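Peer 1: model the following, please.
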Amino acid sequence: MHYKYLDKTSDILKYIGDMSQVAGIKSYRFLDGKSNGIRAVDFWTGTGLNFTALLDRCLDISQAFYMGKSLCWRSPAREVHPHLFEAQGVGWKDGFFGGLLTTCGLTYLGAPCVDQEEILGLHGKISYVPAENVKITQEWQKSEYILSVEGSMKHVSVFGENLVLIRKLKTWLNKSEILIEDKVENIG
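Peer 2: Below you'll find the predicted structure:
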């Protein structure tokens, strides 16, 4: 069946029992090795676009496929739980999975260094911050079936930075695209 020709709710629902046959989001946890416990969500859109977002890793996209072909490079480190993150030096790379989207910052990115007596590790910490207030949406809005996940990641330190990254990943039934919306708030 070619789902791309079915645009209206009533057209699609005539042929299927549940929307997950065509497009959807599945949430789960990794259960093995250094990935054990990581919350993740898999998206599929009915067009051959499938991707995985890691709720416990800044909603970064660790892998993506189109028509069964990978859209990204994957590191042998694979997904590593944020509790195993070593912020000093080059510890960031020990959990760098590659993927389609890996976030750096928020206050620093680049090589490890010391800046005004503060030790800064490779590429900052935000990629290892779990999402809070996670909202997963799978719903019809008029004639579009929308799939999204949203969450906020806090980059905070006592007497230091107080930043919040609010990220939303969004895609649609019958579309092969991902919309990434980021908003950074400086709470002070």
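
Peer 1: CA only for contacts and neighbour counts going forward, please
Peer 2: OK.

Peer 1: nearest spatial neighbour of Leu84, skipping sequence neighbours?
Peer 2: Distance criterion CA to CA, 6 or more residues apart in numbering; nearest residue to Leu84, sequence neighbours excluded, is Lys34 at 7.7 Å.

Peer 1: shouldn't that neighbour be within a helix?
Peer 2: Yes. Under DSSP: H, G, I helix; E, B strand; the rest coil, Lys34 falls within a helix.

Peer 1: contacting residues for it?
Peer 2: Lys34 makes contacts with Glu79, Val80, His81, Leu84, as judged by CA atoms under 8 Å, 6 or more residues apart in numbering.

Peer 1: what's the distance between it and His81?
Peer 2: 6 Å (CA to CA, to the nearest Å).

Peer 1: and for Leu71?
Peer 2: To His81, Leu71 is 23 Å away according to CA to CA.

Peer 1: who's more crowded, those two?
Peer 2: In this view Leu71 and His81 are compared by other CA atoms under 10 Å, and His81 has more residues nearby, 22 against 16.

Peer 1: pull the contacting residues for Cys72.
Peer 2: Gln63, Ala64, Phe65, Gly98, Gly99, Leu100.

Peer 1: how about a cut-off of 6 Å?
Peer 2: Residues near Cys72 by CA atoms under 6 Å, 6 or more residues apart in numbering: Gly99, Leu100.

Peer 1: the structure of the following sequence is requested for comparison with the preceding one:
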Amino acid sequence: MTPFKLAVAFGALSAASHAMAWDYVLLDTNKPAQNWSITSEQLGLKTDKPFSVSLRTLHGGRQEGVSIVDIDNGTMKLSVVPTRGMNVLQASVGNVRMGWDSPVKEVVNPAFIELNGRGGLGWLEGFNELVTRCGYEWVGHPGIDNGEMLTLHGRAANIPASTVTLHIDEKPPYAISLRGELKEQAFKKVDFSVVTELVTEPGTAHFALNDTLTNNGDYPKEYQALYHSNFSTPFLEQGARFAAPVKQVSPFNDKAKAELADWQTYRGPTKDYDETVYNVVPYADSKGETLTVLHNKAGSLGVSVGFNTQQLPVFSLWKNTDTQGQGYVTGLEPGTSFSYNRRYQRPLNLVPTIAPKASQQFQISYSLLADKGAVDNALKRVSEIQAGRETEVRQAPLVDLTEH
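Peer 2: Predicted coordinates for the structure are as follows:
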């Protein structure tokens, strides 16, 4: 495919960035999918870190027909799944992987998933990604709300992108932007579109998500969003730690309440552990920016997840330190809401409304912290945002889950 140049408003790591870019349509509802690739060399770019982007299609089993976009920015390798809500399947730098090992080994085509199955937990049959979009009509545990059965964490992760486009900035640092549009629509019920964007720059160990939700309907509509960001070894281990500027923390349920004193530290793989979840309200700086960090016991390797609390005001920490085979993983999850069923979150003022034709942005950044210096710098930033302010530790869950 021959590159052609377009003057486009190109949202790079900063949404305000504008640049000339090479522009490609990778997938569209009116064109067949086909394997494709482009490299910095083919574009005539002489960069310190050569990069490439490719599109491939998976075959066999329940991953039949799934499209994968692989981005190698010269330092970090990323895989994005247009067929599954533009989720980020995995990212790696050398032999260090950001992601986890789910019992779900295939990249499951949503056509083979019944979200209403398993009592509303059918979503779990495809859950294995590094970043899984949850929403946007609702998030949280399955259950009845206003007479309607809501399945686990909404539909977004199982909506194939209608269009996928690639943009490569033709000026240094040659930012790479992959965009996809998700349509969450049902007659009489909802008319949402979500323009997703993943941006990375050649030679960096960093990527960002810039998503825009639009209510195309003629009526105000409730929405929720949660970015289920999942990590395992080598960051997660016995003695690993979570750090954030915390205004308030509370246990999700009674099981989490019993371990509240150790909510920021992790166990090694523990048989029959299952999971615990903590509800976090983070502090932010004057612009609403905040940072969360997961690092290994030695503090020599970690990851950070940054977001804006004006867009995503709360955070869930999911600790699933069960056996390796069961899925040894922790989730760092910024959101508009916690993981309770939607009916429990209205009294918490965590079910926002979006006006007709209005849009809402969600911006999240992910970085590999490759050494102790990088971890220390991230922890220093967390401390700066905390700025000595107190953390309220609530002993009781915010919601009484025994009430129906």
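
Peer 1: what's the TM-score here?
Peer 2: For this chain pair, the superposition-based TM-score is 0.84 by TM-score structural alignment, normalised by the length of the first structure; 170 aligned residues with a CA RMSD of 1.8 Å.

Peer 1: on that earlier part again, between which two of the contacts of Lys34 of the first structure is the distance greatest?
Peer 2: Using CA to CA, the contacts of Lys34 of the first structure span at most 10.8 Å, a distance reached by Glu79 and Leu84.

Peer 1: more crowded one of the two?
Peer 2: For Glu79 of the first structure versus Leu84, neighbours defined as other CA under 10 Å are more numerous around Glu79 (24 against 13).

Peer 1: for the aligned residue in the second structure for the residue nearest to Leu84 of the first structure, give its distance to Val108 of the second structure.
Peer 2: Aligned counterpart of Lys34 of the first structure in the second structure: Arg62 (TM-score structural alignment). From Arg62 of the second structure across to Val108 of the second structure, the span is 5 Å (CA to CA).

Peer 1: return every residue with contacts to both of these two.
Peer 2: Joint contacts of Arg62 of the second structure and Val108 (CA under 6 Å, 6+ apart) do not exist.

Peer 1: which stretch of helix or strand covers Gly325 of the second structure?
Peer 2: helix 324-327 (DSSP states H and E).

Peer 1: so where in the first structure does that helix end up aligned?
Peer 2: On the first structure, no counterpart of helix 324-327 of the second structure exists by TM-score structural alignment.

Peer 1: now do the buried residues in that helix.
Peer 2: Going by neighbour count (16 or more other CA atoms under 10 Å), the buried part of helix 324-327 of the second structure is Gln324, Gln326, Gly327.

Peer 1: can you pull the buried residues of the longest strand seen in the first structure?
Peer 2: Taking DSSP state E as the criterion, the first structure has its longest strand at strand 144-156. For strand 144-156 of the first structure, the neighbour count (16+ other CA under 10 Å) marks Tyr145, Ile146, Leu147, Ser148, Val149, Glu150, Gly151, Ser152, Met153, Lys154, His155 as buried.

Peer 1: what residue of the second structure takes the place of the last one?
Peer 2: In the second structure, His155 of the first structure lines up with Glu184, judged by TM-score structural alignment.

Peer 1: residue ranges for the helices of the first structure, please.
Peer 2: 9-13 (DSSP state H).

Peer 1: and Arg343 of the second structure, what is it in contact with?
Peer 2: Contacts of Arg343 of the second structure (CA under 6 Å, 6+ apart): Asp145.

Peer 1: can I take it that it is in a strand?
Peer 2: No. Assignment of Arg343 of the second structure by three-state DSSP gives helix, placing it outside any strand.

Peer 1: would you map the strands across the first structure?
Peer 2: Going by DSSP E, the first structure shows strands at 24-29, 39-44, 49-54, 60-66, 69-70, 73-74, 98-99, 113-115, 118-120, 132-141, 144-156, 162-172, 179-186.

Peer 1: ok, which of those strands comes nearest Ile12 of the first structure?
Peer 2: Taking those one by one with CA to CA, strand 144-156 is closest: 10.6 Å.

Peer 1: ok, average deviation of the closest one from the second structure?
Peer 2: When the second structure is overlaid, strand 144-156 of the first structure sits 1.1 Å from its aligned residues on average, using mean CA distance after the TM-score superposition for the first structure.

Peer 1: which other helices and strands contact that strand?
Peer 2: If you count contacts as 3 or more CA pairs under 6 Å, 6 or more residues apart in numbering; DSSP states H and E, strand 144-156 of the first structure packs onto strand 132-141, strand 162-172.

Peer 1: got the angle for the last one vs strand 132-141?
Peer 2: When you say that, I think you mean strand 162-172 of the first structure. 30 degrees (axes from the mean of the first three to the mean of the last three CA atoms, to 10 degrees).

Peer 1: quick one: strand 162-172 of the first structure to strand 179-186, angle?
Peer 2: Using the same axes, to 10 degrees: strand 162-172 of the first structure against strand 179-186 is 170 degrees.

Peer 1: packing partners for strand 162-172 of the first structure?
Peer 2: Secondary-structure packing of strand 162-172 of the first structure (3+ CA pairs under 6 Å, 6+ apart): strand 144-156, strand 179-186.

Peer 1: pull the longest helix from the second structure.
Peer 2: From DSSP H, the single longest helix across the second structure is helix 372-386.
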